[in-house]
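**Q** Here is my input; please provide its structure:
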Amino acid sequence: MALEAEVVKNKQVMLKVYVTGLPEESDFNIRLHTTISLKVPESSNNGVLVKNLYLSCDPFMRLLMQKPESSLQDVISGYSPGSTIGGFGVAKVVDSRHPKFEKGDSAWGQTKWEEYSLIAESDSLIKIEHTEVPLSYYTGLLGMPGLTAFSGLYGVCNPNKGEKVFVSGVSGAVGQLVGQFAKLIGCYVVGSAKTLYQVDLLKNKLGFDDAFNYKVAEDLAAALRRYATCLAHKKVTGAEPVQ
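**A** Okay, the predicted model is just below:
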């Protein structure tokens, strides 16, 4: 006779209402009394049950929190009031019916803002092979922001040593990494940010050669000519920097 699976409480972060403006605490609910079985149902052929360890709060999630425009409903699948917030995270496998994952494995990918998640579409999970680094790195440098920065710089821009690279809006997770990757290549790197604190951070901690505050620059084109002449930004985005 099979042992009955353990059932535990599963704390969840839910969207309460569609968000307008900056997200506020009142836009969300914490659900405390939901329960979940620590066994993947037999009906879920490739399901993986994980315990979430680290969750990433990324800018794209704000778009998913607002009421979808009719023109975007077929393109973007956002959150709806009463649903659990989803995003990227790092987790430990509790149970698995997928051949790629075993109990005890670490993984990163798309999960939900809750203690435990049953991942039916386990193709959205990537098994972590290198556990000698802090697992939290897979929400940043070794996760989605790092892969985005790496593929954009090396796969699209592909600058050479000695070239000048301009990174627009560099205070975000991806932009910071693009600049540091470019420095590793040997490029001269200039970034733009929206506060003096961020400009100081770029120059004195993250190793950028120069940076400027685009909020106070009256002429962005002139600012770029002054700090660096660069084609890398156009090559990646296909557009001029915007204020």
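
**Q** use CA for all of it now, contacts and neighbours both
**A** Will do.

**Q** Run the chain-centre distance for the longest strand along the chain.
**A** Longest strand of the chain, by residue count under DSSP state E: strand 86-96. Mean C-alpha position of strand 86-96 versus that of the full chain (Cα atoms, centre = their mean, to the nearest Å) differs by 15 Å.

**Q** name the helices or strands packed onto it?
**A** strand 48-55, strand 106-112 (3 or more Cα pairs under 8 Å, 6 or more residues apart in numbering; DSSP states H and E).

**Q** For Gly78, which of the ones you listed is the nearest?
**A** When these are compared by Cα to Cα, strand 106-112 sits nearest Gly78, at 13.0 Å.

**Q** re earlier: dump the helices and strands packed on strand 86-96 to TSV, plus distance to Lys127 and mean neighbour count.
**A** Below are the helices and strands packed on strand 86-96 laid out as TSV (distance: least, Cα to Cα, whole Å; neighbours: other Cα atoms under 10 Å):
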stretch	distance to Lys127	mean neighbour count
strand 48-55	12	22
strand 106-112	4	23
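
**Q** Next, the second sequence, to be compared with the first:
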Amino acid sequence: MEYSRIVLASRPEGRVSENNFRVESGILPRPAKGEVLARVLYLSLDPYMRGRMDAGKSYAPAVEIGETMEGRAVAEVLESNDPAFAPGDLVLGSFGWASHGVLPAAGLMRVDPDLAPPSTALGVLGMPGFTGWLGLEAFGRPQKGETLVVGAATGAVGSMVGQLARLRGLRAVGVAGGPEKCDFAVKELGFDACLDHRAAPDSATLRKQLAQACPDGVDVYFENVGDKTLEAVLPLMNVGGRIPVCGMIGWYDLGALGAGGGTGRNMLPLAWRTILVQRLAVQGFIITDHYHRFGEFLTEVAPLVRDGRIAWHEDVAEGLEAAPQAFMNLLAGRNFGKQIVKVAQ
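**A** Below is the predicted model:
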């Protein structure tokens, strides 16, 4: 079967550009025993993909030049050589930035279209939503009456964190880019407050705004941004505060660790002193280490999504060829909600 794919044409030097991608076509083999052939319907775009474009050491291998860009997708099975799946089944798997793919059936998860729209398996009921739930539960350890701050508050991870915090009786304060996103966070997602980081010229200004929004200090800071937001939050952390760390999108364009570059003044002394003096618990986590709890996540969150207590929003780009620009928009914070590419009907 003929298919299209987007490959990594070159490694970025700083910001990602369209020149880093190339569209190719080819012929897929028929599925061997234990494999399925599927047509991609929805492709997920996520910040972690930026790290895969660099050659440096990380928690997962980099995408090699000429390889298909990595990504998870919801796909429809066209041909199956495994009894676990039949044509017409919807599955979730690492098909990458491609129109079709052949994968081992053992690496696929069934998507239930009766649970929620299939695209939600990439967002609110998928890896991003799970990341928010796991990080908050396992490492944020929320307690009723506390205050939580989360960046990228209207993104797939941040929106889950803030809404779960509110359901658990916390004060939830978001940071987002632009008044439209901040309005959405408060009016639709139920945040107590949301601050526009683009309207704050520096971290000191953002810190003053956060101090007003968090009069009792910050007990949990869910870290997925880094940069100015982290610098603003750190001095506001209460004794015994917790900081789950799942990402740092504000710094991803610096490239791989050890590749050089900087963001201005060295924040390490401030961070280290604050961790010591305030006795903070800072925990980095990679969500793939925790998938044994994915069923627990679905059991709790799927009913909340179904009855509207957890809201969600998708930013949908049309067509596989739109993926590079949509990805660049995501890295620049120009998306609104979970970024998805609709590859096929």
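
**Q** tm score of chain vs chain?
**A** After superposition, the two chains reach a TM-score of 0.80 (TM-score structural alignment, normalised by the length of the first structure), with 223 aligned residues with a Cα RMSD of 2.5 Å.

**Q** Same list, the helices and strands packed on strand 86-96 of the first structure, but as CSV with distance to Val93 of the first structure please.
**A** As requested, these are arranged in CSV below (distance: least, Cα to Cα, whole Å):
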stretch, distance to Val93 of the first structure
strand 48-55, 4
strand 106-112, 6
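
**Q** Which among these is found nearest to Asp95 of the first structure?
**A** Ranked by Cα to Cα, the member of those that lies closest to Asp95 of the first structure is strand 48-55, at 5.1 Å.

**Q** mean deviation of the closest one from the second structure?
**A** Here the mean offset of strand 48-55 of the first structure against the second structure after fitting is 1.1 Å, by mean Cα distance after the TM-score superposition for the first structure.

**Q** Which residue numbers in the second structure does that strand align to?
**A** With TM-score structural alignment applied, strand 48-55 of the first structure matches the range 36-43 in the second structure.

**Q** for the first structure, longest helix please?
**A** If you go by DSSP state H, the first structure has its longest helix at helix 173-185.

**Q** which residues of the second structure does that helix align to?
**A** Aligned by TM-score structural alignment, helix 173-185 of the first structure corresponds to residues 156-168 of the second structure.

**Q** hey, where'd the strands end up in the first structure?
**A** Counting by DSSP E, the strands of the first structure are 7-9, 12-15, 28-31, 35-37, 48-55, 86-96, 106-112, 116-119, 125-127, 164-167, 188-193, 210-213.

**Q** Let's have these in CSV, adding distance to Thr229 of the first structure.
**A** Output for these, formatted as CSV (distance: least, Cα to Cα, whole Å):
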stretch, distance to Thr229 of the first structure
strand 7-9, 56
strand 12-15, 44
strand 28-31, 45
strand 35-37, 56
strand 48-55, 38
strand 86-96, 36
strand 106-112, 37
strand 116-119, 47
strand 125-127, 39
strand 164-167, 7
strand 188-193, 10
strand 210-213, 12
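
**Q** quick one: which of those is nearest Tyr154 of the first structure?
**A** Per Cα to Cα, nearest to Tyr154 of the first structure of the strands of the first structure: strand 164-167, 12.2 Å.

**Q** check the fit of the closest one onto the second structure and give the mean distance.
**A** When the second structure is overlaid, strand 164-167 of the first structure sits 1.8 Å from its aligned residues on average, using mean Cα distance after the TM-score superposition for the first structure.
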